[in-house]
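[1] What would the 3D arrangement of this be:
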Amino acid sequence: MITPKFQVSQDDENIFITIFIQHVRAKNIEFDVDGNEFRFFANPYYLRLKLTGQVIETEDSTAKLDVSDGKLLVKLSKLNKGEFFPDLDLLSLLLATKTETLSANSNKPFIIEEIDSDLTSPVIEDYNSDTDTDWELPQTIEEEILIKASYGFNSQYSGWFVHVDETPNEINCIASPESTSNDQRVSMQYESEDLAFNEDYYMSNYIEDEEIEQLISLPSKFQVDFDNLKKEIDPVDISTFYKNNHNNLSDETKNIFEFSNEEQELLLKLPRKSYIINNKKSVYLGILDILLAYAYNYRAYEGENTVESVWTIGILSSSCSCLRNFDSLTQTIVSFYRRESSLISLSEKMKKLPINKTDIGWPLDQYEDLALETSSESGDSDDDEPTIAQDTLSSSTSNVSNPKFLEPLTPEVVPEISKPFISLNIGSPKKTKPLIEEL
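    Now for the predicted structure:
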């Protein structure tokens, strides 16, 4: 049987199901409505939907076949008038079987015999807790590799990089991911970033920043959509706005909340499976890390994808390139809104998170002062083109480029500029606002 493409929408009293079918006769179509379940059959098509509310067939219910467009338009009445059916845009959820639905909604995620209730109850209670996610930085002892390493979404993958040294790989930066803990991978990440940091490149971009400033000032599609949305509603009401006003929205506003046809096709291809999330906070932060890399690619190429986009996103996202898991908001530096309440609370937290240049781990302010001084000297000279003394520059960056000085980057362990730069007037950091405000 073939599962046809479909769309589901609603108003206060009805549910509208659009089914895309070809070469089907009206007399061969069969329907069945039972509570929240809708079934459609017309050889070779079969569709079963688990709606998120109860529907019934009434005198107002209709089914119209548009042969020219290949559409079947079904209208069903809601059992409770005025009820809002959530998640009608999550097509894979509507296609879930009864077993999958019960598994996703079950209060017993572990189908395992309970041996000691004192040990298992807190785990289940914590997993099923409806309280807000705690975004505070945890304090844990360094983990040990006992059997095998885990990484990826929800730390549920292992064994994918057994032969990583023997195969071409342009994204993974970890030499032995199958035998390293998350803390060890983070340390390796910092070391590789220290070696890759180019102070000349940084100072050049700091002085000649016209192209960068142009990209930063370019309004993104997401910002334009959000600004248009704020004209209609208070931003604090975004999470409930669509639920309360979905019938009265303009097409432009609907496009912000509803999935496009291409996005719906991608949703249909996703596997219909449930996950036992061990660390919800880490999962959210990992998703945000990838979104930050996506946002960089979007802005760098002005909204267009290139043949290098996959590599760019993969190498910038340390979740992908370094297989690391996050445990603090400061590590990810993200800000965006979604409908899920936990992500909204995370974005609110992000607004209050101060990120200074000293948090990066390199003496960026000192490099900037040096670049400004060199630029000023260049403007005063007509005959010669001054350059930074090679011995001075080499001395200033020895602690960054020499592997023996490498340590995980923290505010307490920052490469220091050597004596030739002490005479520079280095004041407080020039940019101390949260990074999200700078962007």
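[2] from here on, contacts and neighbour counts on C-alpha atoms
    OK.
[3] Name the residues of the helix or strand residue 290 falls within that are buried.
    Following DSSP states H and E, one finds residue 290 within helix 280-300. By 16 or more other C-alpha atoms under 10 Å, the buried positions in helix 280-300 come out as 281-286, 288-300.
[4] In a strand, residue 63, correct?
    Yes - per DSSP: H, G, I helix; E, B strand; the rest coil, residue 63 lies within a strand segment.
[5] Can you tell me the closest non-neighbouring residue to it?
    Closest residue to residue 63 apart from its sequence neighbours, by C-alpha to C-alpha, 6 or more residues apart in numbering: residue 74 at 4.4 Å.
[6] ok, so what distance separates the one you found from residue 55?
    From residue 74 over to residue 55 the distance is 12 Å, taken as C-alpha to C-alpha, to the nearest Å.
[7] So for these two, which sits in the more crowded spot?
    residue 55 (22 against 17; other C-alpha atoms under 10 Å).
[8] Would you do the same for the sequence below? I want to compare the two.
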Amino acid sequence: MRKSLIIASTLALSVGAASAQDTTTPAAPATQTTPAQTTPATTTPATTQTTPAATPATTTATPSQVTTFSDVPAGHWAKDAVDVIVQRGLIQGFPDGTFRGNESLTRYQAALIFYRLLQNGGLSSGNLSQGDLTTITRGIQEVSTELAALTTRVTDLERLSADQQARITALEGRIAALGTGTGTAGTDTAALTARIDALEAAVRALPTAPAAGTADAALTARVDALEAAARSAATTPATTTPAPTTTAPADTTTTEPAPSTVVIGDTTPVATTPTRGNLFAGVSIGAANAGSLGNCYIPNAEGRAVNFCASFGGVIGSTQIIGPIGARVAADYRPGPNAISADVNATIGTTFGRFQPYAGAGLGLTSSRSRTATGNTTDTYLSALIGVDFQITDSIAAFAEADARYYLTNKGVGAAQDATATRGFGNAVKAGLKFYF
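    Take a look at the predicted model:
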């Protein structure tokens, strides 16, 4: 590659020499022509420099003929230099009409340029004055920095090429070691073979039973097949092949028994929490303070009076409508005051295993016998409740809850407990079953 730099420097001298010749008049080189070689009919300004070594003057173009290259337009910084070397016949361009100034100069191209310079006398020292030589020297000095930088880059590239070659050589050595089984792959294969041998020895050391003889033979055949596959992989590490499928011998009359399952640790089944749906419907039975009624009667043969009134009811709803917020509609009937109550409540709940506590609030109506007149009347109330579900199965839960009602009116016997107040509380408890789906 340093030879290419020397050729480039010499080419710079030759181009400088060609440029120096361009400053001379056509008649000036006539002093080199002998009288016997000068013929007025054939002498042209380009052939008056003919010497015995420069007879093929046809390689030199006349100064008036300038070839225009498509990639060297007018105004290009190197156009004048390109025109000079084309006029001197040093470079003729490519057949497609391009100069290709960005391409590297080959040794053959450099040889052709020197040949043409020799043919037309461009390297003759007699054609260069001392001023021309000084100009050429200054030109070379101006590009000396670039030439030195180029030399440094070439040296760096050579060193990098040597480093890459060393790495390639090391990789080739590792690949060769893989092929011979002396590298890491060989070590791994040897370890695998040793483990298979130990497994085979352990299987053969097992006690032989008459009923398990065939199974031991089949197991031994499978271990032998694995060993053969491992040894095959040791000889061809770059090719991965699936382990061959082995079958029991043709005369086998019994199949290999399924291996027993060995369970390590606690085998007690873990209790899982039942899951339930969001929608539910349920039935309930409850009791409320008799209040202004004084007492109610248990419906049996004796008709024993008690200080509470029983109720029977139902409920439907959903545990989740918006996030953890749900809603429900409940209704109940109390035979003592002949009261029917219905309310709507928003609820919120959480889960602790099988227990799901909840709370709610809402509005309701109670229709019962009027305190002051005959017939029934309706009272409104605010409802608050708190309860808990116990999940029995995925779809059935038992529940218990307490209801607190604050009646805004007290016109019926089924409303507030205090008959003399215009409003007041009425409390109840209930229990029952819910069916989730």
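[9] Next, the TM-score between them, please.
    The TM-score (TM-score structural alignment, normalised by the length of the second structure) is 0.16; 118 aligned residues with a C-alpha RMSD of 7.1 Å.
[10] same for the host helix or strand of residue 389 of the second structure, what does it pack against?
    Under the criterion of DSSP H and E, residue 389 of the second structure resides in strand 376-391. Judged by 3 or more C-alpha pairs under 8 Å, 6 or more residues apart in numbering; DSSP states H and E, the packing partners of strand 376-391 of the second structure are strand 339-349, strand 355-369, strand 396-407.
[11] Turn these into CSV, columns for mean neighbour count and distance to residue 140 of the second structure.
    Listed next are those as CSV, based on neighbours: other C-alpha atoms under 10 Å; distance: least, C-alpha to C-alpha, whole Å:
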stretch, mean neighbour count, distance to residue 140 of the second structure
strand 339-349, 20, 95
strand 355-369, 19, 97
strand 396-407, 19, 103
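[12] Dump those into CSV; add distance to residue 170 of the second structure as well.
    Below are these laid out as CSV (distance: least, C-alpha to C-alpha, whole Å):
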stretch, distance to residue 170 of the second structure
strand 339-349, 71
strand 355-369, 71
strand 396-407, 75
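[13] Could you find the closest non-adjacent residue to residue 37 of the first structure?
    Residue 37 of the first structure sits nearest to residue 50 (C-alpha to C-alpha, 6+ apart), 4.8 Å away.
[14] part of a helix, is the residue nearest to residue 63 of the first structure?
    No - assignment of residue 74 of the first structure by three-state DSSP gives strand, placing it outside any helix.
[15] What is the longest helix of the second structure by residue count?
    helix 144-180 (DSSP state H).
[16] Need the three-state assignment for residue 318 of the second structure.
    strand.
[17] Could you measure from it over to residue 140 of the second structure?
    From residue 318 of the second structure to residue 140 of the second structure the distance is 97 Å (C-alpha to C-alpha).
[18] distance of the nearest residue to residue 319 of the second structure once chain neighbours are set aside from residue 346 of the second structure?
    Leaving aside its chain neighbours, residue 319 of the second structure sits nearest to residue 326 (4.4 Å; criterion: C-alpha to C-alpha, 6+ apart). Remark: distance between residue 326 of the second structure and residue 346 of the second structure (C-alpha to C-alpha) = 6 Å.
[19] How about residue 164 of the second structure?
    Relative to residue 346 of the second structure, and taking C-alpha to C-alpha, residue 164 of the second structure is found at 78 Å.
[20] Can you show me the strands along the stretch 201-350 of the first structure?
    Counting by DSSP state E, counting those that start in this stretch, the stretch 201-350 of the first structure has no strands to list.
[21] my bad, should have said the stretch 151-300 of the second structure
    Using DSSP E, counting those that start in this stretch, strands in the stretch 151-300 of the second structure cover 279-289, 296-297.
[22] Output those in JSON lines; the columns should cover distance to residue 136 of the second structure and mean neighbour count.
    Output for the strands of the stretch 151-300 of the second structure, formatted as JSON lines (distance: least, C-alpha to C-alpha, whole Å; neighbours: other C-alpha atoms under 10 Å):
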{"stretch": "strand 279-289", "distance to residue 136 of the second structure": "102", "mean neighbour count": "19"}
{"stretch": "strand 296-297", "distance to residue 136 of the second structure": "134", "mean neighbour count": "18"}
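[23] mind checking which of those strands is nearest residue 158 of the second structure?
    Evaluated over the strands of the stretch 151-300 of the second structure, closeness to residue 158 of the second structure peaks at strand 279-289, with 81.7 Å, by C-alpha to C-alpha.
[24] residues in contact with the closest one?
    Identification of contacts with strand 279-289 of the second structure by C-alpha atoms under 8 Å, 6 or more residues apart in numbering yields 307-319, 417, 426-437.
[25] circling back: so what does the helix holding residue 290 of the first structure touch, helix or strand wise?
    Packed on helix 280-300 of the first structure, when contacts are counted by 3+ C-alpha pairs under 8 Å, 6+ apart, are helix 210-217, helix 309-316, helix 318-321.
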